[in-house]
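Engineer: Got a predicted structure here, sequence first:
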Amino acid sequence: MTKQPQDLQIVILGAGMGGLTSALALAQQGFKNIDIYENASDLGFVGAGIQLAPNMARVLDGLGVWKGIEAEAVNIEDTSVREGATDKEHAYVDLRYIEKTYGYKHMVGHRASLANGLYEGCKKHSSIKFHFGINADNVDSFGPRPSFTAKPRAEGADPFKVECDVLLAADGIKSVTRVEMLKRLGVDVGVKDTQQAAYRIMIHKDQIKDDPELLALINSNRVTRWIGAKRHIIAYAVSNNTIYNISTTQPDTNFAAATNATYTTKGSKPAMMGVFSDFCPMVQRMLNYVPEGEVCEWKLRVHDPLPTWVHDSVALVGDACHPTLPHLAQGAAQAIEDGAVIGVVLSKLPDTTPESINKALRVYEKVRKSRAEALVEMATASGRALHLGEGAAKEERDKQFAALRAGKGPVPDKWADADVQREIYGFDCTKVAADNFNEYFSHM
């Protein structure tokens, strides 16, 4: 009896957004053997706020998990871009048109809520099996049957070999699969240090109950961004307006001596307050609510575009192939688009030969690669515009903000620009993959 596509043994490395979405999309398409290997001993949902843009919501709704995630989220009605030092408004953008235009509101939520919604969706499918506390040590084969060495974290447990028909590497920016793939292809693509770092801060409503100004912010449906030379802060309420999520970007001065593998460090509250000491008093009050021991700083890294995301029967997913800076708020959304497209292309396999699997994975790459890489570059450019110091470039940017206030011209903060939103939110990744599969597959 001929093996059907849905009988393929599919292994996913990593239970982040891209890995969970890939599993859920494949299970929805009837695949029966999906195994997720995750290094952590459980998913232990942590993290800070996350933007739930319409292109993400569309995918999650198609996978049947959006309603639960939406119920805990906050609908963003407008955004205000302000000068850090004075709190003077540079630009105001009304976002209430987004639902009418794209079919979904622009919402924000807690990363844990998004991850948990995807995880609960996966648990409803008996075809998805989770293997926690297991490290993929090295990929031994990329095809015709990919294999890797699985190393359990449990003391005394022996490593074992895992073989499959398709291997999806959603193993993050430090992906061992990417490193091995590039080595086999004879390509050197290094991780790029952006010289930027970020603080992620969560303030609970009860902490600010005696501060009317900050209480008004947490009770609002607004994303606020304060910008200054080489630094900015973006903030919004999550978890049904009970938590105020604050994310900063600033020059990276604390990781200079850190090894390349280090991405987070315990931060110093006085150092953080010093970074934003010239921002307005309200912003400084806001940052001061963070308890001393809870300041964490992230190093922001990306890498140059890869020559390919696919080798034999292995494909890279999410941050393993296109990590992005947070300035467009599309990192998780792009990983989720990856997973959704993988579900479409593998479901349309005409047969289960390694050749066809490789061609289908290359269709996934064709649908996703140029789009994801364009958004990575756009996020970088938006960050540059937000962080200008004094000089002609800043004067030109501020003229654009002034024109925007008068109702004409683009938004220097690309996240809030209508033309950029059209490009990002108007794209239906599963429809594009389904509509073009036959044509793309035949030309691979």
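Structural biologist: Yep, that arrived.
Engineer: can we go C-alpha only for contacts and neighbour counts from here?
Structural biologist: Fine.
Engineer: Outside of the longest strand belonging to the chain itself, list whatever touches it.
Structural biologist: If each strand of the chain is counted by residues according to DSSP state E, the longest one is strand 191-204. Counting by CA atoms under 8 Å, 6 or more residues apart in numbering, strand 191-204 makes contact with 48, 242-253, 289-290, 295-304, all of which sit outside it.
Engineer: Filter these down to the ones in helices?
Structural biologist: The subset of the contacts of strand 191-204 located in helices under the criterion DSSP state H is empty.
Engineer: Pull out the buried members of those.
Structural biologist: The neighbour-count test (16 or more other CA atoms under 10 Å) applied to these identifies 48, 243-252, 290, 295-303 as buried.
Engineer: Put this next to the previous one:
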Amino acid sequence: MAEEIAVVGAGIGGLALALGLARAGRRLRVYEQAPELREIGAGVSLSPNAVKGLRYLGVGERLEAMADEPPTQVTRHYANGKVLVNFRRHNTREQLGAPYLQAHRADLHDLLRERLAALQPDALVLDKELTAVSDDPAGAYVLDFVDGSQAAADLLVGADGLKSTVRREVFSEPAPEFSGFVAWRGLVTRDELGDEQSRPGSMVFVAPGRMFVRYPVRHGRLQNFVAFSQVDEGWSAEGWSQTGDIDAVREVFSDFHDDARVVLRAFSGGRCHKWGLFSRPPLPRWVKGRAAVLGDAAHPMLPWLGQGAAMAIEDAVILCRSLIEFEGADEALRRYENARRERVTVIHRESLHGGERLMQQDPDELARRPVVTEETLGLSHYDPATEPL
């Protein structure tokens, strides 16, 4: 007997979809290639549109209690520290119907996983690396895993990220290309940084071809940092992340203002990861037969608008609603694709423009231009729980 639904990938998008379907009583399996789910990533920004989606999934209240709600996002000149833009978010909740949150990615991931396990303890299957997808005579999908096992599914969803096997096997689409940018990510404790530097709000330091971002998570107990830089060499690592060298980061950002460098100086003993940033235009189609893709598998985008996680959550909620609200998988998948394509295309384009704006040759130009954020672009008004399908 084929599984009704198979979700490949237990990242934020895959778990969000699985949780939504489990809440509606649908049986499913989530196949994840990692042998165990360990603490992953660092900080994640969740704009109001993402928070509304998480509320639909029943985890919004818990997330809001554990996340930080930054009052401001201050963009500063990399060298002299001059404030170029001071964007206030103190009334975001009232204006947009949900707060702008910043959280530890592992906290969100764990919350989704725990809620799914409470509903369907056997839904998540670890250590299942997908290698191939084929059709059986009855019309189901046959999934082949690297350990030699197989599974079958009537409906297949690829939430397996940048190097999606579902995208390759079902849609015959190539992987994203390296953008020429890398990002170093890490966390610094309040004890390491000191109370004076562990203040609320986000700070973004911009320079030509470089950017340094810092903000608190876990109610200020940790300071998340992301250091972006354009590089001349390509990306040769087998995966899309590798262990980072904090001394190399300090060297690349040695000419930045001390409010940026103090975070790098304070870093000690934690894990610094170096990520290659990859992108490609959204797929020409997200649905083929009874298979669909979501999140980075469908539309990997650069992080300059901070909408990557939000788009995966929106995709998951819209796909979940489509499968619940419409009879027949074919109609549900058609509704999902139609509801998402235009919005994601716009946000993908604006994400590209965001990098051009932030890391232009003259950082002072930012102060002379209109402020551009998710809110000013109108992206945060969107509610995936009520969007017409």
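Structural biologist: Yep, that arrived. It should be emphasised that the depicted structure is a prediction, and the values quoted were computed from it without experimental measurement.
Engineer: coming back round to it: next, the buried residues of the longest strand of structure 1.
Structural biologist: Gln196, Ala197, Ala198, Tyr199, Arg200, Ile201, Met202, Ile203, His204.
Engineer: Over to stretch 326-336 of structure 2?
Structural biologist: With burial defined by 16+ other CA under 10 Å, the residues of stretch 326-336 of structure 2 counted as buried are Ala329, Asp330, Ala332, Leu333, Arg334, Arg335, Tyr336.
Engineer: Narrow the residues you listed to those in helices?
Structural biologist: Ala329, Asp330, Ala332, Leu333, Arg334, Arg335, Tyr336.
Engineer: The first one matches what in structure 1?
Structural biologist: Applying TM-score structural alignment, one finds that Ala329 of structure 2 aligns to Ile357 in structure 1.
Engineer: which stretches of the stretch 251-400 of structure 1 form strands?
Structural biologist: For the stretch 251-400 of structure 1, the strands defined by DSSP state E, counting those that start in this stretch cover 264-266, 296-303, 310-311, 314-316.
Engineer: so which of these gets nearest Thr324 of structure 1?
Structural biologist: Taking CA to CA as the criterion, strand 296-303 is the member of the strands of the stretch 251-400 of structure 1 that comes nearest to Thr324 of structure 1, at 6.0 Å.
Engineer: Over which residues of structure 2 does the closest one lie when aligned?
Structural biologist: Residues 273-280 of structure 2 are matched to strand 296-303 of structure 1 when aligned by TM-score structural alignment.
Engineer: Residue in structure 2 paired with Gly62 of structure 1?
Structural biologist: Looks like Gly62 of structure 1 aligns to Tyr56 there (TM-score structural alignment).
Engineer: Thought Ser380 was touching Glu374 of structure 2, still the case?
Structural biologist: Yes. If you go by CA atoms under 8 Å, Glu374 of structure 2 and Ser380 touch, sitting 6.1 Å apart.
Engineer: With neighbour numbers in mind, choose between these two.
Structural biologist: For the pair Glu374 of structure 2 and Ser380, the greater number of neighbours falls to Ser380 (25 against 18), based on other CA atoms under 10 Å.
Engineer: The more buried one touches Pro48, doesn't it?
Structural biologist: Yes. The pair Ser380 of structure 2 and Pro48 passes the contact test of CA under 8 Å, sitting 5.4 Å apart.
Engineer: what sits in contact with each of these two?
Structural biologist: By the contact definition CA under 8 Å, 6+ apart, Ser380 of structure 2 and Pro48 are jointly contacted by Leu96.
Engineer: follow-up on the earlier one: can you tell me which of the strands of the stretch 251-400 of structure 1 is nearest to Tyr440 of structure 1?
Structural biologist: When these are compared for distance to Tyr440 of structure 1 using CA to CA, the nearest one is strand 310-311, at 15.2 Å.
Engineer: can you give me the offset of the closest one from its chain's centre?
Structural biologist: Distance of strand 310-311 of structure 1 from the chain centroid (CA atoms, centre = their mean, to the nearest Å) equals 22 Å.
Engineer: once aligned to structure 2, how far is it on average?
Structural biologist: Once the two models are superposed, strand 310-311 of structure 1 sits on average 0.7 Å from its counterpart in structure 2 (mean CA distance after the TM-score superposition for structure 1).
Engineer: List of residues touching that strand?
Structural biologist: Applying CA under 8 Å, 6+ apart, the external contacts of strand 310-311 of structure 1 come out as Phe142, Met181, Leu316, Asn358, Leu361, Arg362, Glu365.
Engineer: ok, now stretch 376-389 of structure 2?
Structural biologist: Counting by CA under 8 Å, 6+ apart, the neighbours of stretch 376-389 of structure 2 from elsewhere in the structure are 47-49, 52-53, 56, 96-97, 314, 317-318, 321-322, 335-336, 338-339, 374-375.
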